[in-house]
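Undergrad: Build me a model from this:
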Amino acid sequence: MAEPADYPPFQLGKPRFEQTSFYGRFRHFLDIIDPRTLFVSESRLKEAVQLLEDYKHGTLPPGVTNKELWGAQKIKQAIIHPDTNETIFMPFRMSGYIPFGTPIWLNQSHNACVNYANRNASKPSPTSKFIQGYLGAVISAVSIAVGLNVLIQRANKFTPATRLLIQRFVPFPAVASANICNVVLMRHTELEEGIDVLDNNGNIVGSSRVAAKHALLETALTRVVLPMPILVLPPIIMSVLEKTSLLRSRPRMILPVQSLVCLAAFGLALPLAISLFPQMSEIETSQLEPEIAMATSSKTVVYNKGL
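TA: Model (predicted):
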């Protein structure tokens, strides 16, 4: 029986979907954030890793399909960090971002832990720096959000109608700014020490601070885009749904329906945002430090952007 077209010939370490297009990256990251991977057992994870090892060494059991191999790699990529090869704590995986990051009182703390757990980890980072970054990220994030709201409330030059209009737009700059602070503070050691860059054969060429800046910039941009669908779509959708006879006759259903709409928007926003850039990003060696450019004949190198 022929395999589905969705499962091309397996390539170890390569994405199942084309990464040069936004749609390909979108489908790839839908796999990465699939919440079903949160419930993969330890034994199933070991089976998936072993299957990939068997493929690598040419000792696959007979009858193993491309679908099974891609499924095994999906499990590994969702659970195991690509730099450390260690299992990421379940709530801090990208697949845990939506179910564990939705409660507002947990959001920025959870963001900090997700940013740290899914950083480029090619260089060791002491626990003390994580704690410093965590405290700085959460304090700055909450301060920005609260500060902007207080500023609007105290601005006497706005009419009540104008103040109400501005308040509707405050959540976006507040959340976006807080997210940027969170990423930068949780991953600032990358800027100090650099991150590994690899040639076309996967060999480490050197440690680059320039690549680290690109990695953090790309990740920060995804965190700016992330709140957009969450803050824009639910009000539009609810304004339509609230006019339906179902919600008019059952006003108690408005809150649970709104919660479901917000959760759906949150679920859509994450893969859309992180699909802006490939996880393994490419950069020209001419843009990097001279010692790295001299250490390889490759015109471009790649680095793990983190998620």
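Undergrad: CA only for contacts and neighbour counts going forward, please
TA: Will do.
Undergrad: quick one: the helices in this protein?
TA: Assigned by DSSP state H, the helices in the chain fall at 22-32, 42-56, 66-79, 97-101, 107-117, 127-154, 160-169, 171-186, 188-193, 209-225, 227-241, 245-249, 254-274, 290-294.
Undergrad: These into a markdown table, with extra columns for mean neighbour count?
TA: Below are the helices of the chain laid out as a markdown table (neighbours: other C-alpha atoms under 10 Å):
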| stretch | mean neighbour count |
| --- | --- |
| helix 22-32 | 20 |
| helix 42-56 | 15 |
| helix 66-79 | 20 |
| helix 97-101 | 18 |
| helix 107-117 | 22 |
| helix 127-154 | 16 |
| helix 160-169 | 12 |
| helix 171-186 | 23 |
| helix 188-193 | 18 |
| helix 209-225 | 21 |
| helix 227-241 | 16 |
| helix 245-249 | 11 |
| helix 254-274 | 18 |
| helix 290-294 | 15 |
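Undergrad: got those as TSV, with distance to Lys305 columns?
TA: Output for the helices of the chain, formatted as TSV (distance: least, C-alpha to C-alpha, whole Å):
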stretch	distance to Lys305
helix 22-32	14
helix 42-56	23
helix 66-79	14
helix 97-101	18
helix 107-117	11
helix 127-154	18
helix 160-169	30
helix 171-186	12
helix 188-193	11
helix 209-225	5
helix 227-241	20
helix 245-249	44
helix 254-274	11
helix 290-294	18
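Undergrad: With respect to Gln11, which of the ones you listed lies nearest?
TA: Distance to Gln11, taken as C-alpha to C-alpha, is lowest for helix 66-79 among those, at 8.5 Å.
Undergrad: another one to check against the first:
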Amino acid sequence: MDPNLFYWKSQGQTFISRLQIWVNLLDPTSLLSSDAEIQSAHALLESGENQHEKDGQALTLSLSSVHADSGAALPLVFRPPALLPISAPLVVASFLPHSNVKPALFWQFLLQSYSAGFNYANRNSSSEQGKKMSLKQLLLIAGTVSYATCAGALPQIFINRLGVRSAPIQTFFRSIVPIPLSAALAFFNVFTVRSEESETGIQVFDSSGNPLGFSKAAGEKAVRETALSRAALFGTTAAVPNLMVLLLQRTRPFQRNSLLVAPLRHISVAFVLGLMIPVSFSLFPQLGTIRKENVEQELRAAADNGQLYYHRGL
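TA: From the prediction side, this is the model:
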């Protein structure tokens, strides 16, 4: 078992502890570290050496930048600390009340493409070590991005195609519909991009960290948990700013000065997204558990304490 997973096993089994860890790990300054520094930090953890402050820095760098299955440094733009700086402008732009369909499709395409790349880079890749991306996986990602792009632009498509001029109906399509739609598309993006984990299974471990084999049941559970956490992230990011703006638009200051609405919406979207990223990452353990009766028959005998462990991915 990778040292990153051993750390999550000992320190990340409650929501509060995971939240505290992720708040620390999402520091964007870690993006300035080179791949050599990241590998050195990971090697330090593997060696088990304790160098006090340096060891703490190495732990942070390893947890935030190293894939726990391959042991390799994650691509810079798909590391967890890069999620907020890169996705915030894309999310804000995708929630804008566009005047026609093309800008809505453009920003949805960028957002869904980045989400698919992030989901794929941070998947559980234990069954794929030494393999290149298959044509099937490439087509699946392309299809996911295409479908989610069109679906994400549906509110604007309806407004334009139906020639909606009524303010209440426009408000419904632009402020209410995006809430469940954003959550559903985030769930769909994770579920389809990482569907191979459910088909081939992911590696499971005993309580000592020894690999026991591959489990499709654990793969399904890992994908489902991650999809739910991502739905919570984007659903909440859509809900809070939109509902807040709807309420504030009824107050006298905002009725007198409608120009306040746009900057308030942009700032609140970025703010809620920033708050929700560590919360969503913490909803489920990075090192998940599955009861032995829920895994394949050949793995049950190896569960020494009634459960097995698996890397959930992110």
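Undergrad: Ile283 of the first structure: which of the helices of the first structure is closest?
TA: Among these, helix 209-225 sits nearest to Ile283 of the first structure (C-alpha to C-alpha), with 7.6 Å.
Undergrad: mean deviation of that closest one from the second structure?
TA: When the second structure is overlaid, helix 209-225 of the first structure sits 0.8 Å from its aligned residues on average, using mean C-alpha distance after the TM-score superposition for the first structure.
Undergrad: What range does that helix cover in the second structure?
TA: Here helix 209-225 of the first structure aligns to the second structure at residues 216-232, judged by TM-score structural alignment.
Undergrad: still on that earlier bit, can you tell which of the helices of the first structure is closest to Thr87 of the first structure?
TA: helix 66-79 (5.7 Å).
Undergrad: Can you tell me which helices and strands that closest one packs against?
TA: Identification of packing neighbours for helix 66-79 of the first structure by 3 or more C-alpha pairs under 8 Å, 6 or more residues apart in numbering; DSSP states H and E yields helix 22-32, helix 42-56.
Undergrad: export those helices to JSON lines and tack on distance to Ala211 of the first structure?
TA: Listed next are these as JSON lines, based on distance: least, C-alpha to C-alpha, whole Å:
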{"stretch": "helix 22-32", "distance to Ala211 of the first structure": "21"}
{"stretch": "helix 42-56", "distance to Ala211 of the first structure": "29"}
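Undergrad: closest one to Pro103 of the first structure among these?
TA: helix 22-32 (21.4 Å).
Undergrad: Off-centre distance for that closest one?
TA: The chain centre lies 11 Å from the centre of helix 22-32 of the first structure; the measure is C-alpha atoms, centre = their mean, to the nearest Å.
Undergrad: Kindly report the same for stretch 235-250 of the second structure.
TA: 22 Å.
Undergrad: same question, stretch 290-306 of the first structure
TA: 24 Å.
Undergrad: ok, and what's touching it?
TA: 118-120, 195-200, 205-208, 211-212, 214-216, 218-219, 278-286 (C-alpha atoms under 8 Å, 6 or more residues apart in numbering).
Undergrad: Between the two ends of it, how far is it?
TA: 24 Å (C-alpha to C-alpha, to the nearest Å).
Undergrad: before we move on, what about stretch 231-249 of the first structure?
TA: End-to-end for stretch 231-249 of the first structure, by C-alpha to C-alpha: 27 Å.
Undergrad: Next: stretch 277-287 of the second structure.
TA: End residues of stretch 277-287 of the second structure are separated by 18 Å (C-alpha to C-alpha).
Undergrad: What of stretch 246-264 of the first structure?
TA: So stretch 246-264 of the first structure: terminal residues 20 Å apart, C-alpha to C-alpha.
Undergrad: Look up the closest residue to Cys113 of the first structure, ignoring the ones flanking it.
TA: Among residues not flanking Cys113 of the first structure along the chain, Phe92 sits closest, at 6.1 Å (C-alpha to C-alpha, 6 or more residues apart in numbering).
Undergrad: Identify the residue of the second structure aligned to that neighbour.
TA: In the second structure, Phe92 of the first structure lands on Phe78 (TM-score structural alignment).
Undergrad: what sits against Leu228 of the second structure?
TA: Here Leu228 of the second structure is in contact with Phe187 (C-alpha under 8 Å, 6+ apart).
Undergrad: What's the separation between it and Phe234 of the second structure?
TA: For Leu228 of the second structure relative to Phe234 of the second structure (C-alpha to C-alpha), the value is 10 Å.
Undergrad: now swap in Leu44 of the second structure and tell me
TA: Counting by C-alpha to C-alpha, the gap from Leu44 of the second structure to Phe234 of the second structure is 36 Å.
Undergrad: And for Ala167 of the second structure?
TA: For Ala167 of the second structure, the distance to Phe234 of the second structure - C-alpha to C-alpha - is 25 Å.
Undergrad: before we move on, what about Asn294 of the second structure?
TA: Counting by C-alpha to C-alpha - Asn294 of the second structure and Phe234 of the second structure are separated by 30 Å.
Undergrad: Then Leu243 of the second structure?
TA: Going from Leu243 of the second structure to Phe234 of the second structure by C-alpha to C-alpha gives 14 Å.
Undergrad: got it, and Pro241 of the second structure?
TA: Distance from Pro241 of the second structure to Phe234 of the second structure, by C-alpha to C-alpha: 12 Å.
Undergrad: Ok, Gly12 of the second structure next?
TA: Taking C-alpha to C-alpha, one finds Gly12 of the second structure at 23 Å from Phe234 of the second structure.
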